[in-house]
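> got a sequence here, can you model it:
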Amino acid sequence: MSTEKLKIGYVPEHFSTPLYFAEKHFGLDAELLPFPSGTGHMITSLRTGEIDVGVGLTEGWVAGLGKDGVEEDGGYRIVGTYVETPLCWAISTGAKRKINSIQDLKNSKIGVSRIGSGSYVMGFVLADQQGWLSPSSSEPPFEVIPLQTFDKLRSAVNASSADFFMWEHFTSKKYYDNGEIKKIGEIYTPWSSWKIVARTGIGEGDQRLEEMFEKIDRGVRYFEGNKEESVRYISGKLDYTAGDAREWLKTVRFAKSTKGVDVKVIEKTVDVLRKAGVLGEGGMKAEDMIGSLRK
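The predicted structure follows:
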């Protein structure tokens, strides 16, 4: 077994707080690497071996493994559950754009971080919910504009190089409050929102993974028992107001035991993504995406 530290990719937003506590208070012995551009970027880094573990969005992980013709073994497996609650994706446009509702978005330009990312996948879930996907047409409901980062997405909708984008509600809220962008709607994931994956070179019995799950579980318990310390960290280090941090705390529920995945959650995600046209019928089955089942 390797004695090298695990390299763990994560998104440096409020959801990362238990990881911070796991490292600060409980000695999580890993290198935490921020990926502000999100899950799609982590998939690339897992496949090249730059990181060993990723903590990211369920729909991004599933989309990455479920596409037709995924090369070799896909590069990673879903091994853990991080957040049990759905994610609220806010739908945003430029502050001065004449776009005022979801109905204005059909056949427009969607800004996404990367192809296959959560921001990309949820655009098609939205289109499916709105009835904009036609089985008889190969035309996509939007022109997709990959822009990598949240900052570039905000700039693009104000410059009209994209018409709208989707990002987590509380991360977006500061920019509604300061007038930089405008909210025109929201959509919730039909599944629990965050999962943990490991590259396929790391087996389920790897002691480093076992220790990681144990430390993250302790970080989650600390997070739940020390809400004001969580608020101070989120508002002091992660670019949120204390009020928004407290409101977010009312909405989120982390997994009490992070090791393992419920196959039914992955099956539902695959089903919705196929219905939305993100995945075809020939990709990896849900059970094959999972490296560790919940017991």
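> from here on, contacts and neighbour counts on C-alpha atoms
Noted.
> so which residues of this protein form strands?
6-10, 30-34, 53-57, 76-83, 88-94, 109-112, 143-146, 164-168, 181-188, 194-199 (DSSP state E).
> so which of these is nearest residue 295?
When the strands of the chain are compared by CA to CA, strand 76-83 sits nearest residue 295, at 11.5 Å.
> show me how far that closest one is from its chain's centre.
Relative to its chain's centre, strand 76-83 lies at 12 Å (CA atoms, centre = their mean, to the nearest Å).
> show me what that strand is in contact with.
For strand 76-83, contacts defined as CA atoms under 8 Å, 6 or more residues apart in numbering pick out 46-47, 55, 61, 192-200, 204, 252-255, 257-261, 289-293.
> which residue is nearest the centroid of this protein?
residue 57 (2.5 Å; CA atoms, centre = their mean).
> kindly provide the distance from it to residue 133.
23 Å (CA to CA, to the nearest Å).
> one more to line up against the first:
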Amino acid sequence: MIEKDRVAYTTQRLHDGKKAEIQAVLAVNNKDIMKLRIGVVPEHFSSPVFIYDQQGKFQARGVDVEVVICEAGTGDMVKRLQQGDLDLAFCVTEGLTTAVANDPRPIRMVGTYVTSPLCWSVSTGFHSAHQGLDTLRNGTIGISRFGSGSHIMALYMADQHQWPKTRSDETTGADIEDTQERQGLQFRVLHNLPGLAQAAEKGEVDAFLWEVFTTKHLYKSQQLRPIGQVVPPWSSFTIGARVHQLLDNPEGQLAVRRFLEVLNEAVQEFLAGMTQETKDNNGSEALPPSLRFLMERFHYSQADALAWFKTVRYPSDVRDISRQELGQCIRILRNTGAIHNPDQTEDHLVDSQVAHWI
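Okay, the predicted model is just below:
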């Protein structure tokens, strides 16, 4: 990071005049911003990060990042954060909320990545007898891993349908794997989308939940068939960061703040790139750059890419977290049995020195 950029950034962050923050920033003023390992899912939501990383724009703006693709999703990213193998991760909100509420020591929330709710499609094998969600009661649901969005949203689905629990020993100290039978469901860990799809096609699981646009190609190939959707009342993705040697020290906090500021730029450029007029080398109209990226990277048709774009909302500032929404998420997930810690509130989950309450 060149000196004039560091000075400009320092000046910007000292607007509130807090003595502690001044000292923290000055303490690292002459140090380079630390390298951050960022966990993301290999899905269209991650496009702003992929584009900025591909074009070298994070580094050009003074942020040193390593983008780590986590095919197993939120459960895997949470584990990597807890173990210190990742510094930040973009997790589905229900998975990150559950993990931090059950044990807030290794991870805190530092922002919101996608504000629109995630539409979870419930899929079964193409030749399955299941025609709707009602027949899934007491069935076997495929999940990527315990604590993942596919697991927690299955619990949410069962709770929404008021399926009776098959046992009554709901101790508050239970581990999340102990929800195995608490909502009238059995779970089978299958790691990723290919594993889930194969098991559903063979009838080894009754169904599984996954993001609708990511699953759509499996419906077109008639490997799977959709039988319903589950849409929770909270944001799709929130941003988690490890505490040890990152959020618990001034240099780490500065690096996270700087990354989130540059991430805001990446998001806004991606949104603008979905609609801007573009010409090719011959002067003819060409696809907008972000739309072209979606189609090439994820093999989406133009219609599917545009259909997804109509449904998604990114925040104007990724550092914002809604106190009301997070509180509602905690209450609902505690009721499903996913969160077993009765004492945690939204203040325990969020690093307010980095994130902004709204």
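> that older thread, ok, for the counterpart of the residue nearest to the centre of the first structure in the second structure, nearest residue in space, not its chain neighbours?
In the second structure, the residue paired with residue 57 of the first structure according to TM-score structural alignment is residue 92. Once flanking residues are discounted, residue 92 of the second structure sits nearest to residue 237: 4.4 Å by CA to CA, 6 or more residues apart in numbering.
> got a list of what that neighbour touches?
Applying CA under 8 Å, 6+ apart, the residues near residue 237 of the second structure are 90, 91, 92, 93, 112, 113, 114, 115.
> please tell me how far the third one sits from residue 158 of the second structure.
Spatial separation of residue 92 of the second structure from residue 158 of the second structure under the definition CA to CA is 19 Å.
> from residue 235 of the second structure, how far out is the equivalent of residue 8 of the first structure over in the second structure?
Using TM-score structural alignment as the criterion, residue 8 of the first structure maps onto residue 38 of the second structure. Distance check for residue 38 of the second structure against residue 235 of the second structure: by CA to CA, it reads 20 Å.
> same question, residue 218 of the second structure
Residue 218 of the second structure is 25 Å from residue 235 of the second structure, by CA to CA.
> hang on, the match of residue 8 of the first structure packs against residue 84?
No: contact criterion CA atoms under 8 Å: residue 38 of the second structure and residue 84 do not qualify, at 11.5 Å.
> neighbour count winner among the two?
residue 38 (24 against 19; other CA atoms under 10 Å).
> now which residue in the second structure aligns to residue 279 of the first structure?
Per TM-score structural alignment, residue 279 of the first structure is aligned with residue 339.
> that should have said residue 106 of the first structure, apologies.
By TM-score structural alignment, residue 106 of the first structure lines up with residue 137.
> now residue 186 of the first structure
So residue 186 of the first structure corresponds to residue 229, using TM-score structural alignment.
> likewise residue 248 of the first structure?
Looks like residue 248 of the first structure aligns to residue 308 there (TM-score structural alignment).
> stretch 265-280 of the first structure: how far from the chain's middle?
With CA atoms, centre = their mean, you get 16 Å for stretch 265-280 of the first structure.
> one more: stretch 2-18 of the first structure?
Computed by CA atoms, centre = their mean, the separation of stretch 2-18 of the first structure from the middle of its chain amounts to 14 Å.
> report the aligned residue range of the second structure for the helix of greatest length in the first structure.
Among all segments of the first structure classified by DSSP state H, the helix with the greatest residue count is helix 207-225. Under the alignment (TM-score structural alignment), helix 207-225 of the first structure falls on residues 254-272 in the second structure.
> what residues sit buried inside that stretch?
Across stretch 254-272 of the second structure, burial judged by 16 or more other CA atoms under 10 Å covers 254-260, 262-267, 270-271.
> what's the answer for stretch 73-92 of the second structure, then?
So for stretch 73-92 of the second structure, counting by 16+ other CA under 10 Å, buried means 73-78, 80-82, 84-92.
> what's the answer for stretch 102-115 of the second structure, then?
Buried residues in stretch 102-115 of the second structure, counted by 16+ other CA under 10 Å: 102-104, 106-115.
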